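> when you get a sec, could you give me coordinates for this:
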Amino acid sequence: MSTHSESNSRLAALSLAALGVVYGDIGTSPLYTMKEVFAGTHHPVPITPDNVLGILSLVLWSLIMVVSVKYVGFVMRADNRGEGGIMALIALASRQAGDDAAKQRFIMLVGILGACMFYADGMITPAISVLSAVEGMEIATPAFSHLVVPTTLVVLLGLFLVQRRGTALIGGLFGPIMVVWFATLAVLGLIKILEAPDVLAAVNPIYAFHFFTRNGDLAFLALGAVVLAVTGGEALYADMGHFGRRPIRIAWFGFVLPALMLNYFGQGAEILHNPESIKNPFYLMAPDWLLIPLVFLSTAATVIASQAVISGAFSVSRQALQLGYLPRMLVQHTSESEVGQIYLPRVNWTLMIAVMALVIGFESSSRLAAAYGIAVTGDMVITSILSAIIFNGLWGWSRLRTIAVVSVFLSVDLGFFGANVLKIPAGGWFPILMGVIIFTVMTTWKSGRQLLYKRLKDDAMDLEPFIEAISAHPPTRVQGTAIFMTPNPHGVPHAMLHNLKHNKVLHEQVVLVTVKVEDIPHVPGKERVTVQNLGHGFYRVTVSYGFKDEPDLPHELEACADYGLQLDVMDTSFFIGKETVIARRDSEMAFWREKLFITMFRNADSVTNHFKLPPNRVVELGAQVAL
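A predicted model of the protein is given here:
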């Protein structure tokens, strides 16, 4: 009985935590969605009873189709050992592709494009969310209108500055604040619905259908604003590894979806009753005495939504780094108990500059809304494409069944995406520009690393003949252990050849260590290390990590003792090749991309820091490599 009670308590706690982390983005969409549909800068819809009911029906059924059916019903079942998100989806789809190089390349390119859309979304979400909340000051009193942008910048600056201290302290407040937020959404909406219950007719999807038949092109263009209601839906899948499927589903169906729909329908009732309220229907639903407290609550909710996006950017960046899509960079842990709480300075400051530039450049949430949709809808399309590969390849669905289900998803996704493509001149160019830049960086790093590895492998001697030659004509062997880091476990590391050439000695024990990152989130500790005795004092050690594991090489090497390889860190030297990469014009890569790769390579975090090697035991030996 107590076990059952503890299980229910844990489920309730996880569901509460999910409210704070998973639903911040989609939970703050009511701040601006209806306003953008009827009063936005991009083809506003005329206010008539039929149009209001049609839009409400579109919002409701978009949430049901995209979030409830697609993400909760299908995509969340495509987990990589419990983990979700774009990197887990890439890993699952790549596993299905097997040795098909063309298919692997397609999956890699599409997946990276999805990650780029995630980053672009991560730049826009904090800007539009906090701006839309602070704009409530204008409703309270127009005299505050000139303070909206400066106040937004101050709030965002504080948010980014606090990242290095970790989110554990404010993280404990996320769930309770979002409970108050969603309860407020529901109550405000319910009061207005009771005043005009006719809006509940929009539950019938026929109103959405009639909206399209009456309005034609305008109805299609309206999708560009309606999609704002589902932004953040992808977070259900991305954060699945933190909370599990069940708590996320319980929070969605039990609290979040009902609260959102009550608020949207309440705004619809307010607009029908008072068309003037369209300038900001969310705030104008509230009584005057509640406006200022509501501005503070909305700002807190949008800060939480922004925090979840920033934390997600840190997490995706570390996974991309592990999988070889980004250069090594400093990763700091901000919690002793929660391994997922990390801080990446470069990502944090890059995001901060981009977010603040958006606020200064666009100045209002309405202008930013034009830039918002294309990143989200692009990510939705990519998720559907990768899901099709998993449904057919890993789940064993027939091609006909896969096409039938994914076609439904894509018809919705592409409709939203097409409507947002038309907003490119009004701001949609920003996520596209960011996506192109990030895509170029990630593909250049991946291709450059592969080309560098190929050059090093082509120039390397085979290991086994080298060991036989050493045994036949042994050089001087000195006490201790030398560990050589190498990506090629079957070749002689350049650092070893340089050491032998210049110092004319080898250590008693020579250990070649290769680190591999598997396409799973975590590799169990007992499975991380394999040791092969090559004879004559040579050992080959392979250390495997999952793409969410934290590298700590000295700690992993302690497990070598179980295989008969004793390593005393204080009597061990770590030899690392320090390559100087040179561009050349007749290479497989474009010359400008070689230059970009070399710049990133020079500025990447050191191997010593990345693998937590003891700095006083590391020896770097240089070599020149022409790409």
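> C-alpha from now on. contacts and neighbour counts both.
Will do.
> residue 379 against residue 114, yeah?
Yes - applying Cα atoms under 8 Å, one finds residue 379 in contact with residue 114, separated by 5.2 Å.
> which ones are touching the closest residue to residue 556 other than its chain neighbours?
With sequence-adjacent residues excluded and distances taken as Cα to Cα, 6 or more residues apart in numbering, residue 556 is closest to residue 529, at 7.0 Å. Residue 529 is in contact with 541, 542, 543, 544, 556, 557, 559, 560, counting by Cα atoms under 8 Å, 6 or more residues apart in numbering.
> could I get those residues in TSV, plus columns for neighbour count and secondary structure?
TSV is the format used below for those (neighbours: other Cα atoms under 10 Å; DSSP: H, G, I helix; E, B strand; the rest coil):
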residue	neighbour count	secondary structure
541	22	strand
542	18	strand
543	19	strand
544	22	strand
556	15	helix
557	22	helix
559	20	helix
560	15	helix
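> quick one more, to check against the first:
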Amino acid sequence: MHLELVRNPHLHGGTFALYSLICRYAKVGLTPSQQAEDCDVSNFKLELPSKRLRLAASLKSKLESSKFAKVFLLLATMLGTSMVMGDGILTPSMSVLSAVAGLKNASPKMTEGMIVAISVAILVCLFAVQRLGTDKVGYSFAPIIFVWFTMIGGIGAYNFVKFDPRVIKAVNPKYIVDYFLRNKKEAWISLGGVVLAITGTEALFADVGHFTVRSIQISMCTITYPALVLAYTGQASFLRKNGEFVSDAFYKSVPHPLYWPMFVVAVLASIIASQAMISGTFSIIQQSLSLGCFPRVKVVHTSPNHDGQVYIPEVNYLLMLASIGVTVGFRTTDKIGNAYGIAVVFVMALTSSLLVLIMIMIWKCNIFFIIAYVLVIGSVELTYLSSVLYKFAQGGYLPLAFATFLMTVMFVWNNVYRRKYYYELDHKVSPEKLKEITSDRNICRIPGLAIFYSELVHGIPPIFKHYVANVPALHSVLVFVSIKSLPISKVPVEERFLFRRVHPKDLNVFRCVVRYGYTDVQNEDESFENMLVEKLKEFIRDELWASQMGSNARVADEDQELGEGIIVNGENEDKNQEQQEEEVEKEIEAIDKAMRAGIVHLFGENEVIAGKGAGFGKRILIDYMYDFLKKNLRQTDKMFHIPHKRKLKVGMTYEL
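Now for the predicted structure:
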């Protein structure tokens, strides 16, 4: 995972980022929106090794030709994404509840109910500050996390020296073998608790969106890992002399004068750990939203310096309610820990599986290296996964329940999203029909610029024909806009707008595909329509330049063949160029005039219903589940911050 992050700084981690990388190389996406022009985006192309392997070509061919493989790959990605979202619920509950539980050691009057109440209050405050953004929250917590690692590392070193330094012998692998030989099944079951020692590392993919890879590597190797090793070694040394405190080793091993400072820092550190996972949830929902796999929600870009820092109000509210529900429902960290372990190991196993596909198809690694990776990493992860699944009944069902619910939401939205796309593709307006409509004398052309929005990348959407049939008037300039998400993290602004002219030229009709990466966020301070008009003017000028270059090349060939009349041809060419430039200036003036007359944004308010003869399952999927999601979530027109006075919705019913 981290190898790819180093190789490709534009790739943010997570299951959807890996899925997007696979989609860039192989046509495994279920929506047929690929365009040859997408490869012209500067950071779209993959840096492929020069050596070609038959295994890579064979695997790519099988994935592209198998509908089952495409669906399975998407569902696996959704499962991993859902598990990460489940992490965003469990991490705050687990971290805060375990930190606050230290109050039991300070006061015997502290009851379980009081600890739960304090934890809930902290959780409410934690989710309330999310709207400030990771930048502000991170700056306020950075010194605290440094104090946290310093304290646990220092206390660990103190306990190591004071109690039993001989625990250093535990680095000998022989003791691991002896432990499993001696305890057998119980040793295997204990791995479910051991895995909690490495939880939190699955949130590193989110941190890549907030910091640089190098800063994470340096902090992990110089501060985090050494401090954790010292802390666990110190606790082991403490337990050698105080075995009765094994269930509460952390707070019991803290020297008495440092107890309260350690408690305060522990609570703050738990909040920071929760913050990282909540930010990771926002990041991965933004990725799935951009790829059409999650219902529309408002994404707020909270930092002008870091692209990955986003805040999603609706999701933040739901995470808070779910996290509080888990805290109140379970009340202790035992069952939450079992659930947490399953979510973490599931995500790791799915990430490694996708990474193996990338190693074979894209990186084209040596087959022996791939086999070694599967045997070493795969065997370890499967062993841990089997161990945590053993505690399914003791709280382990919770992340799977969350994942099932979230996967259902994602599947329903993506399934109907694809059905709508195919419907529009099958019923799109042909160029001949468009020419017929715009040339119809019964349809008047009025001053102004109309922007028609559609999810259809290829062709004119059927909503246009429906609009003209009811309103026999068209604006002097028409632009059909399709918002498209590419399977890359960012699209440079100068490469975002892709225009095509709809002929004949005098119609003033254009098609535009606006391309975004899955971490790009529409800038609220920047007028989308102004950018679109300026890029349209650039396209018209570039179109003239391209035609002149082609004309000059053709004239040069003719002159070379004839050998005479070079001066005459040159004069004629100059006249043609002047005439073309005048036409371009007139066309740009027409666009400026249309813009001054007014811009209207037309959105299709598409209602989808199951077609006649549809089965019971399809009716439930479309008429009830999707309809419920659509009515309770954000509409497309709200994503571009367009003034209500210049917005027009066109209703149409699709029978899918």
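> superposing both, give me the TM-score.
The pair, once superposed, lands on a TM-score of 0.85 when counted by TM-score structural alignment, normalised by the length of structure 1; 556 aligned residues with a Cα RMSD of 2.1 Å.
> which of the contacts of residue 529 of structure 1 are retained in structure 2?
Among the contacts of residue 529 of structure 1, the contacts conserved in structure 2 (both residues aligned by TM-score structural alignment, their matches' Cα atoms under 8 Å) are 541, 542, 543, 544, 557, 559.
> wait, doesn't the fourth one sit right on residue 519?
No - in this structure residue 544 of structure 1 lies outside contact range of residue 519 using Cα under 8 Å: 10.4 Å.
> and residue 72 of structure 1, how close does it get to residue 78 of structure 1?
10 Å (Cα to Cα, to the nearest Å).
> all strands for structure 1, in order.
Assigned by DSSP state E, structure 1 shows strands spanning 332-333, 342-343, 476-485, 505-517, 529-535, 538-545, 572-582, 618-626.
> buried deepest among those, which one?
Stretch with highest mean neighbour count among those: strand 342-343 (a mean of 23; mean count of other Cα atoms under 10 Å).
> who does that one touch, helix- and strand-wise?
helix 291-322, strand 332-333 (3 or more Cα pairs under 8 Å, 6 or more residues apart in numbering; DSSP states H and E).
> of all these, which one is nearest residue 594 of structure 1?
Nearest of those to residue 594 of structure 1, taken as Cα to Cα: helix 291-322 at 19.1 Å.
> how far apart are that closest one and its match in structure 2?
Compared with structure 2 after fitting, helix 291-322 of structure 1 has a mean deviation of 1.0 Å; criterion: mean Cα distance after the TM-score superposition for structure 1.
> read off where that helix ends up in structure 2.
Using TM-score structural alignment, helix 291-322 of structure 1 corresponds to residues 259-290 of structure 2.
> map residue 498 of structure 2 onto structure 1.
Aligned counterpart of residue 498 of structure 2 in structure 1: residue 530 (TM-score structural alignment).
> so who does its match touch?
Contacts of residue 530 of structure 1 (Cα under 8 Å, 6+ apart): 541, 542, 543, 560.
> run the last query once more with 6 Å
By Cα atoms under 6 Å, 6 or more residues apart in numbering, the contact set of residue 530 of structure 1 is 541, 542.
> tell me how far residue 566 of structure 1 lies from residue 601 of structure 1.
To residue 601 of structure 1, residue 566 of structure 1 is 34 Å away according to Cα to Cα.
> before we move on, what about residue 257 of structure 1?
46 Å.
> tell me which residues in the match of helix 291-322 of structure 1 are buried?
Within stretch 259-290 of structure 2, the residues scored as buried using 16 or more other Cα atoms under 10 Å are 259, 262-263, 265-290.
> coming back round to it: the more surrounded of residue 566 and residue 601 of structure 1?
More neighbours surround residue 601 than the other of residue 566 of structure 1 and residue 601, with 19 against 14 (other Cα atoms under 10 Å).
> OK, contacts around residue 585 of structure 1?
Per Cα under 6 Å, 6+ apart, neighbours of residue 585 of structure 1: residue 591.
> next, the contact list for the aligned partner of residue 613 of structure 1 in structure 2, please.
Taking TM-score structural alignment, the alignment pairs residue 613 of structure 1 with residue 642 from structure 2. Contacts for residue 642 of structure 2 (Cα under 6 Å, 6+ apart) come out as none.
> what residues in structure 2 pair up with stretch 10-19 of structure 1?
Per TM-score structural alignment, stretch 10-19 of structure 1 has no counterpart in structure 2.
> what's that stretch in contact with?
With contact meaning Cα under 6 Å, 6+ apart, stretch 10-19 of structure 1 is reached by 175, 243, 247, 251.
> structure 2: which residue goes with the second one?
Read it as residue 243 of structure 1. Match for residue 243 of structure 1 (TM-score structural alignment): residue 211.
> ok, the nearest residue to that match once chain neighbours are set aside - how many residues close by?
Of all residues not flanking residue 211 of structure 2 in the chain, residue 306 sits nearest, at 7.6 Å (Cα to Cα, 6+ apart). Residue 306 of structure 2 has 16 neighbouring residues, counting by other Cα under 10 Å.
> same question for residue 221 of structure 1.
Other residues close to residue 221 of structure 1 by other Cα under 10 Å number 24.
> can you tell me how far residue 265 of structure 2 sits from residue 143 of structure 2?
Distance, residue 265 of structure 2 to residue 143 of structure 2, by Cα to Cα: 11 Å.
> nearest spatial neighbour of the equivalent of residue 315 of structure 2 over in structure 1, chain-adjacent residues omitted?
Aligned counterpart of residue 315 of structure 2 in structure 1: residue 347 (TM-score structural alignment). Spatial nearest neighbour of residue 347 of structure 1, excluding adjacent residues (Cα to Cα, 6+ apart): residue 314 at 6.9 Å.
> where do the helices sit along the stretch 201-350 of structure 2?
Taking DSSP state H, counting those that start in this stretch, the helices of the stretch 201-350 of structure 2 run over residues 204-208, 213-219, 225-241, 249-252, 259-290, 313-330, 333-361.
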